[in-house]
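Asker: based on what follows, work out the 3D shape:
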Amino acid sequence: MSFFKRLKESISSKTEAVTNKFKEGLTKTRNVFVDRVDDLFSRRKKIDEEFYEELEEILIGADVGVSTVMELIEQLRSEVRKRKIEDPNDLQPVLSEKLTELLKGSEDSSIKLAPGGLSIILFVGVNGVGKTTTIGKMAHMYKSQGKKVILAAGDTFRAGAIEQLETWGQRVGVDVIKQQAGSDPAAVMFDAVQAAKNRGADILLCDTAGRLQNKVNLMEELNKIYRVIRREVPDAPHEVLLVLDATTGQNALQQAKMFGDKTGLTGLVLTKLDGTAKGGIVVAIRQELNIPVKFVGLGEKMDDLQPFDSEQFVHALFGKWIAEEKAEA
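Answerer: I've put the predicted structure just below:
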């Protein structure tokens, strides 16, 4: 069975609504990236050095990342030799398959929650990436699943951050634990954990400051928050999610490297994927950092934050190729 047929069967078992969200959210990337690949594969009549160089340029232009592109091109060269592929069009499913493999990696992309009792998720990231909005949307998602959710306003530094989280709390219908602006974020977290325990909450979503003026202080603050949470709930936080803005491309990758293992990252949330033509950054981040992408923002609606699915991602980009293969069958 061909890769596209296997992918189509896998996708068909998932909800059509989710499939459509991925398709709509990746429209810009698909229109630029896939159309350029299509043009290359139809224009070139043989797979030679010029073909590889142009494909390399397209992949780098989609922010797949230089080192990842180099690895991908080498894998394609190997498959061409092994399968004796001569027609560029026959490389389409191979390219899709390799991208899926790169996205999957070896780590689970599902959110890890406590088997019983309170689950605590800590959000980190610089200002302006959509961290507070992500928390609000995730609160909506979990509340829709029947879970009791509480928000912790741990960003006491940025003007308006507490009010913004409160607005989300009102929209979603969940409590927000806060103190005054300028308060110790670790003290806010202590209060939030106590409130979550006392009120029988299932999920505590914790906002944190995103300032970078003094990176050392920021990391020390995050470590202090981490320690306070762990002291109160020994196996928490159950997830530490770094929120990144997909429209910043390679800058998002640099931010991820900066936070790195200093904050005990367990996963990434990539926002505003619908606003960029460089969705290849998902591949670069997944491959170069070996940290799973757990959620992606595919629009501005409340339910447009979706659990990341590598197969849905590839299907949304290369669905046209699947349709073409079906038509030829």
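
Asker: rest of the way, CA atoms for contacts and neighbours
Answerer: Fine.

Asker: who touches Gly128 in this structure?
Answerer: Contact partners of Gly128, counting by Cα atoms under 8 Å, 6 or more residues apart in numbering, are absent.

Asker: same question, the one 4 residues further on
Answerer: For Thr132, the contacting residues are Ala161, Gln164, Leu165, Asp207, taking Cα under 8 Å, 6+ apart as the criterion.

Asker: just the buried residues from those, in PyMOL please.
Answerer: The buried residues among the contacts of Thr132 can be selected in PyMOL (16 or more other Cα atoms under 10 Å) with this line:
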select buried, resi 161+165+207
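
Asker: what is the nearest of the contacts of Thr132 to Ala181?
Answerer: Of all the contacts of Thr132, Ala181 sits closest to Ala161, with 8.7 Å by Cα to Cα.

Asker: next one: the closest one from Leu242, what distance?
Answerer: Using Cα to Cα, to the nearest Å, Ala161 is found at 17 Å from Leu242.

Asker: to compare against the first, here's the next sequence to fold:
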Amino acid sequence: MSFFKRLKESVSKTTESVTQKFKDGLSKTSSSLVGAMDSVFSRNRIDEELFEELEDVLIGADVGVQTTMEIVDRLRSEVKQRKVKDPADLQPLLSEILVEMLQGDDRDTAMNLKADGLSIILFVGVNGVGKTTTIGKLAHQYRQEGKRVILAAGDTFRAGAIEQLEVWGERVGVDVIRHQAGSDPAAVIYDGIQAAKARGADILLCDTAGRLHSKVNLMEELKKVYRVIQREVPEAPHETLLVLDSTTGQNALQQAKWFNEATRLSGIVLTKMDGTAKGGIAVAIRRELSIPVKWIGLGEKLDDLQPFDAEQFVHALFVQAIEKEEEA
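Answerer: Predicted coordinates:
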């Protein structure tokens, strides 16, 4: 059985609606990537020129130079080991490599939430990446699961950030703990923790400011927020998620590198994936930083924020090739 068939069987075990969301959200990347690869894999033979063309395609999809070189090197090795002769057989082989790279340890892609008691999730990221929207959508998902959720408006720097979070709170039916604009973010988070404890909340989602032009101030602010959280709930934050706008490509990778140095990141949220044809940034982040992508934004609807699934992701990228194989 080919890898494409095994991949489809594995993906079919999840709900059809989730599979469709991945297909729709990644359609731009899929069309661009598969279209470019068709010319590569329709060559007459497997030679060095083919591998060089493939490198160009992957780099163009924002997979990144370092990760692309590793992928192509592994593909060369597999071709030699499996004695592959037909260029058309490289596509399922490539998809197999991508799944392995994206999966990592299955345990690190799951959210680290407490079965009992308060779980605290801290969100970081620069302005404009969809951080507040992500918090609102995640609050909605946890509410749907019957969790008691509270939001802490810790971004007291950006104009309108507090009000934006309050709009989301009203929309999904959760309380928002806030201070005035310009207040100490750590004080907001402290009050959020106290409110969450007093009201028996299961999850506290904490927003923070993201102003990279003032790195020193941001670093000190985040350190203070961490100290407050750990003083009140010693094992927290249970997750520190970096929100990245996938449409910014390699710039997102640079942001991830900087925030990973500044904070103890446990995962990545990739937003606006439906708006880019260069979804390969997910592979670059996973491979180069060893940080799992935990959530992926596939559209504007409340339920378009989905837990990241490596098999669903790769299946959506290669769905056109998979359908072609079935027709053959």
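
Asker: where does the TM-score land?
Answerer: Aligned and superposed, the two chains score 0.98 in TM-score terms (TM-score structural alignment, normalised by the length of structure 2); 327 aligned residues with a Cα RMSD of 0.9 Å.

Asker: among the contacts of Thr132 of structure 1, which are located in helices?
Answerer: Ala161, Gln164, Leu165 (DSSP state H).

Asker: ok, and the closest non-adjacent residue to the first one?
Answerer: So the one you mean is Ala161 of structure 1. Asp155 (6.2 Å; Cα to Cα, 6 or more residues apart in numbering).

Asker: the one you found against Asp207, yeah?
Answerer: Yes: contact criterion Cα atoms under 8 Å: Asp155 of structure 1 and Asp207 qualify, at 5.9 Å.

Asker: give me the mean distance between whichever helix or strand Gly136 of structure 1 is part of and structure 2.
Answerer: In this structure, Gly136 of structure 1 sits in helix 131-144 according to DSSP states H and E. Here helix 131-144 of structure 1, set against structure 2 after superposition, deviates by a mean of 0.4 Å using mean Cα distance after the TM-score superposition for structure 1.

Asker: next, the angle from whichever helix or strand comes after that helix to helix 131-144.
Answerer: Counting by DSSP H and E, the next helix or strand C-terminal to helix 131-144 of structure 1 is strand 149-154. When axes from the mean of the first three to the mean of the last three Cα atoms, to 10 degrees is applied, the directions of strand 149-154 of structure 1 and helix 131-144 differ by 160 degrees.

Asker: how close does strand 149-154 of structure 1 sit to structure 2?
Answerer: Averaged out, strand 149-154 of structure 1 is 0.3 Å away (mean Cα distance after the TM-score superposition for structure 1).

Asker: which residues in structure 2 does that strand align to?
Answerer: Mapped onto structure 2 using TM-score structural alignment, strand 149-154 of structure 1 covers residues 149-154.

Asker: and the equivalent of Leu265 of structure 2 over in structure 1, how far from His238 of structure 1?
Answerer: Using TM-score structural alignment, the partner of Leu265 of structure 2 in structure 1 is Leu265. Per Cα to Cα, Leu265 of structure 1 is found 10 Å from His238 of structure 1.

Asker: cool, Met138 of structure 1 as well?
Answerer: 15 Å.

Asker: which stretches of the stretch 151-300 of structure 2 form helices?
Answerer: 161-172, 185-198, 215-232, 250-262, 281-289 (DSSP state H, counting those that start in this stretch).

Asker: compare these and give me the one nearest Leu118 of structure 2.
Answerer: helix 185-198 (7.2 Å).

Asker: that closest one vs structure 1, average offset?
Answerer: Relative to structure 1, helix 185-198 of structure 2 is 0.4 Å off (mean Cα distance after the TM-score superposition for structure 1).

Asker: contacts for that helix?
Answerer: Contacts of helix 185-198 of structure 2 (Cα under 8 Å, 6+ apart): 118, 150-156, 177-179, 202-204, 206, 208, 221, 224-225, 228-229, 232.

Asker: list the buried residues for that helix?
Answerer: Pro185, Ala186, Ala187, Val188, Ile189, Tyr190, Asp191, Gly192, Ile193, Ala195, Ala196.

Asker: count of residues packed around the match of Leu265 of structure 2?
Answerer: 19 (other Cα atoms under 10 Å).

Asker: I'd assumed Pro237 was in contact with it.
Answerer: No: using Cα under 8 Å, Leu265 of structure 1 makes no contact with Pro237, being 10.3 Å away.

Asker: okay, now the closest residue in space to Leu244 of structure 1 that isn't next to it in sequence: neighbour count?
Answerer: Of all residues not flanking Leu244 of structure 1 in the chain, Leu270 sits nearest, at 5.0 Å (Cα to Cα, 6+ apart). When neighbours are defined as other Cα under 10 Å, Leu270 of structure 1 has 28 of them.

Asker: quick one, what contacts Leu270 of structure 1?
Answerer: Here Leu270 of structure 1 is in contact with Val243, Leu244, Asp245, Ala246, Val282, Val293, Phe295, Val296, Gly297 (Cα under 8 Å, 6+ apart).
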